[in-house]
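**Student:** I need the structure of the sequence given here:
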Amino acid sequence: MAIVNRIGDFAPEMAEWRRWLHRHPELGFACHRTAGFVAERLREFGVDALHEGIATSGIVAIVDGRGDGPVIGLRADMDALPMAEETGLDYASEVPGAMHACGHDGHTAMLLGAAKYLCETRNFAGKVALIFQPAEEGGGGGDEMVKEGIMERFGIGQVYGIHNAPQFPVGTFHTTPGPIMAAVDEFTIRVTGRGGHAAWPHETVDPLPAVVSMVQAVQTIVSRNHRPLDDLVISVTQLHSGTAFNVIPSVAWCGGTVRTFDPEVRAMVFRRLEEIVAGHRAAFGVEVALEIDEGYPPTVNAEGPAAFAAGVAEEIVGADNVDRQTTREMGAEDFSFMLNARPGAYLFLGQGDGPTVHHPEYDFNDEIAPVGASFFARLVERAQPAG
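**Tutor:** Below you'll find the predicted structure:
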């Protein structure tokens, strides 16, 4: 594994940064303490410009290379998840109900490591835009940063990102041209009937049979309404109603997530949800309201940048440790908004066995931080060679 020697030298420092971030997780757009820590490090490194408060707490730092050239964007996400940590680590979260269970602390440390190296060496032409983004976990911080004009404002021509991957061996890279992660949408179906005493159900309009029937009907969208070779996941993840054993409630609701790659499949799902709701409204004599929250689009790698990024990864870890045609994931990423705005690529970096992301016992593997930082650094030097 040919990590950059200088980055290897400050790997222990990267681990210290990461563990500080792990102890102090922040949620959504409110990554103010995290952003303050990041900004302090960037000032120490000597970035040429530091722009704070983008999308509330996001940062774009500019590092100038040697001579004129384009601008390449490197992105890390900073936010944590609203869940309790169960690792028992000595650097475990000190914030009740919040934890870095997806490795964004590690992503931030990797980009800081690359930033320190790039500020020291500046062995590239043009500029690097270091993007530290809040609110990836459902908030759409990537979309907000794009809407606030970071691509135009800083002249970013292409953009790249990495996510750690517990399912892959340590130090392996995995990417693919085209879609690599799915679009994500959420739906809520709220059913209103007429509650009453459970001993006299004939005097009520019970919402529970209607909502249970709709949960079952929604499952048939995947099994009966779409082509089996088209990727589609619909998961009903919530079902709520009732307060007592002897009370028929007035309201029940269910909700879940839709994962797709194809806009036509996505439109079909939305149409079938509307039809299921209309049919159950008539069949059960209840009022039914459907809400669809359209979320992140699919994460789509441009063909040229994906191949280029894979080649750079091979320099770092060897060709045998780079999968250029990885299987696309049904998870979602708001880096998709950045890739919709500019060509680029997204890669997974294997971190070995252990609990997966979003698990209360998950922890980022500090061993891969120098690998990710080396990839970012070499990517810049190969994309924009000095002289």
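**Student:** CA only for contacts and neighbour counts going forward, please
**Tutor:** Fine.
**Student:** Quick one: neighbours of Glu203, just the number.
**Tutor:** 12 (other Cα atoms under 10 Å).
**Student:** Quick one: residues contacting it.
**Tutor:** Gly196 (Cα atoms under 8 Å, 6 or more residues apart in numbering).
**Student:** Would you do the same for the sequence below? I want to compare the two.
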Amino acid sequence: MRELAQAWRSLIAAELPAAIALRHELHAAPQVSGAEEPTARRVAGAILTGPSLTGPILTGPILTGPSLTGPSLTGPSPAGTAGAEVETVAGTGRIVRIGPAGPAIGLRAEMDGLPVVEATGAPYASTNGAMHACGHDVHLAALVAVVRAARRLELPLGLVAVLQPREEVGPTGAADVVASGRLLAHDVRALVAAHVQPLVPAGGVTSDPGPVNASVDEVDIVITGQGGHGAYPHLAADPVPPLCRVVLAVPEVARAAVDPLHPVVVTLPQLAGSGAPNVLPGVATASGTVRAMREQDRALVHDRIRRAVEGIAAAHGCTGEYRVRRGEPALVNDSALAQASARWLRTFGVPEASFASCGSDDFATYGPQVPILMHFVGTGEGPDGPMLHDARYLPGDETVGQVAAALLAGWLAGAEGA
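**Tutor:** Down below sits the predicted model:
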């Protein structure tokens, strides 16, 4: 495996100039969630035939995009590989498989941009009202470099590249890929991803076992009373005071319910009551998110919040309702994959880092179906610099090679355990 890794790394290095050019092309013409068809065609084409260095070919609107349902494509087969097979998945997504039949290790990259007006000033900045403000252009370019290099090698297992749509919004592309059954059909034994992260030192790559991202659920708190005139509160049941008490109580309710060594974050940034200063509303609402690192904490906190909402509302002569829209589960890295990948990263001379946060990623959705591993690749801006989703966030081109190294380490780790 070491000889394979050495040869693969050399081939990746040769692919990086073209991959960086592809990154610029993708960055200049992003599509938002659900409209990624041009990106899917471009990236799959780059894997099959190589990136074009003569200018962007991405076209089409950023808000809508057709879904291809035609037959799989087969690309030319460089010496040493089986042909690359491409199939459509999750509407605008693609699965690209190379290597031998039988078990495979998957590598995933997301395709969607965000509805953000770019403010980086880069010569390849987007001007279409969308932006790759979360590094998905970097992830895609790195994946192309890894897979194109792999096509010139004799792989011991298959490699399945998942070009996933709709990471940023629900219903997520990951859920649709899982529901399609294509990972099982390709006998994918592990799935690996890498994500740029400004809070990790530049050049560092994490390979932490266990939870590294939180679950996230959207919640609504609805307090219903009886509307009335501000001068006659005794003739109404004002829902605003109990809502305020609920909003202040909920963080303490969550804190008291869960072991402090396991984070839980409740955020309620949206509040609504009366539309006029002299009107007591009939209904007052709060909306936000609940995040947890463990599934048992997720369920417990929702139960405690529901009881607090109902009890505080009743004490004020109102009724309280707690509504939950379940989102992504916690992202839990497979321990064996993480440890093996860390060994490969040390072999490559990549600086080690550690990172976990209460952010979320739909990559977690793959976990119940296959072992998963998410690397975080440091871009080093730190807490005072532009963060993910910021209109100024722009990882350097060197990050393409660093993400590629993380994906390669994960594939090798998966192959060892398959």
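**Student:** The stretch 51-200 of the second structure: helices as residue ranges?
**Tutor:** Using DSSP state H, counting those that start in this stretch, the helices of the stretch 51-200 of the second structure run over 136-150, 173-180, 182-185.
**Student:** Of these, flag the one that's most buried.
**Tutor:** helix 136-150 (a mean of 28; mean count of other Cα atoms under 10 Å).
**Student:** with the first structure superposed, average distance for that one?
**Tutor:** For helix 136-150 of the second structure, the mean deviation from the first structure after alignment is 1.3 Å (mean Cα distance after the TM-score superposition for the first structure).
**Student:** Pull the residues that contact that helix.
**Tutor:** 8, 11-12, 15-16, 19-20, 22-24, 26-27, 43, 46-48, 50, 81, 107-113, 159, 161, 163, 194-196, 395, 397, 399-401, 403-404, 407-408.
**Student:** that older thread, for the helices of the stretch 51-200 of the second structure, give me JSON lines that also has distance to Gly129 of the second structure.
**Tutor:** Converted to JSON lines, the helices of the stretch 51-200 of the second structure look like this (distance: least, Cα to Cα, whole Å):
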{"stretch": "helix 136-150", "distance to Gly129 of the second structure": "16"}
{"stretch": "helix 173-180", "distance to Gly129 of the second structure": "22"}
{"stretch": "helix 182-185", "distance to Gly129 of the second structure": "33"}
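**Student:** Relative to Pro103 of the second structure, which of these is closest?
**Tutor:** helix 182-185 (9.7 Å; Cα to Cα).
**Student:** Would you check the span in the first structure matched by the closest one?
**Tutor:** Mapping helix 182-185 of the second structure onto the first structure (TM-score structural alignment) gives residues 150-153.
**Student:** Check stretch 296-312 of the second structure too.
**Tutor:** Using TM-score structural alignment, stretch 296-312 of the second structure lines up with residues 264-280 of the first structure.
**Student:** Run the chain-centre distance for the matching stretch.
**Tutor:** Put simply, stretch 264-280 of the first structure sits 26 Å off its chain's centre (Cα atoms, centre = their mean, to the nearest Å).
**Student:** I'd like to know how many residues surround the aligned residue in the first structure for Asp334 of the second structure.
**Tutor:** If you follow Asp334 of the second structure across to the first structure using TM-score structural alignment, you land on Ala302. Ala302 of the first structure: 20 surrounding residues under other Cα under 10 Å.
**Student:** Enumerate every residue touching Ala302 of the first structure.
**Tutor:** Residues in contact with Ala302 of the first structure (Cα under 8 Å, 6+ apart) are Pro177, Gly178, Pro343, Gly344, Ala345.
**Student:** and the last one, what pairs with it in the second structure?
**Tutor:** Under the alignment by TM-score structural alignment, Ala345 of the first structure pairs with Leu373 in the second structure.
**Student:** cool, the second one as well?
**Tutor:** Structural alignment (TM-score structural alignment) places Gly178 of the first structure against Gly210 in the second structure.
**Student:** Please report how far the residue most central in space within the second structure lies from Cys134 of the second structure.
**Tutor:** Closest residue to the average C-alpha location of the second structure: Asp361 at 3.4 Å, with Cα atoms, centre = their mean. Going from Asp361 of the second structure to Cys134 of the second structure by Cα to Cα, to the nearest Å gives 11 Å.
**Student:** now swap in Arg392 of the second structure and tell me
**Tutor:** Counting by Cα to Cα - Arg392 of the second structure and Cys134 of the second structure are separated by 11 Å.
**Student:** quick one, which of the two is more surrounded?
**Tutor:** Cys134 (24 against 18).
**Student:** Mind telling me what the more buried one corresponds to in the first structure?
**Tutor:** Aligned partner of Cys134 of the second structure by TM-score structural alignment: Cys102.
**Student:** And Glu25 of the second structure, by the same measure?
**Tutor:** Under TM-score structural alignment, Glu25 of the second structure pairs with Trp20 in the first structure.
**Student:** how many other residues sit next to the closest residue to that match other than its chain neighbours?
**Tutor:** Distances taken as Cα to Cα, 6 or more residues apart in numbering place Tyr91 nearest to Trp20 of the first structure, at 7.4 Å, with adjacent residues excluded. When neighbours are defined as other Cα under 10 Å, Tyr91 of the first structure has 15 of them.
**Student:** With that, I have no additional questions.
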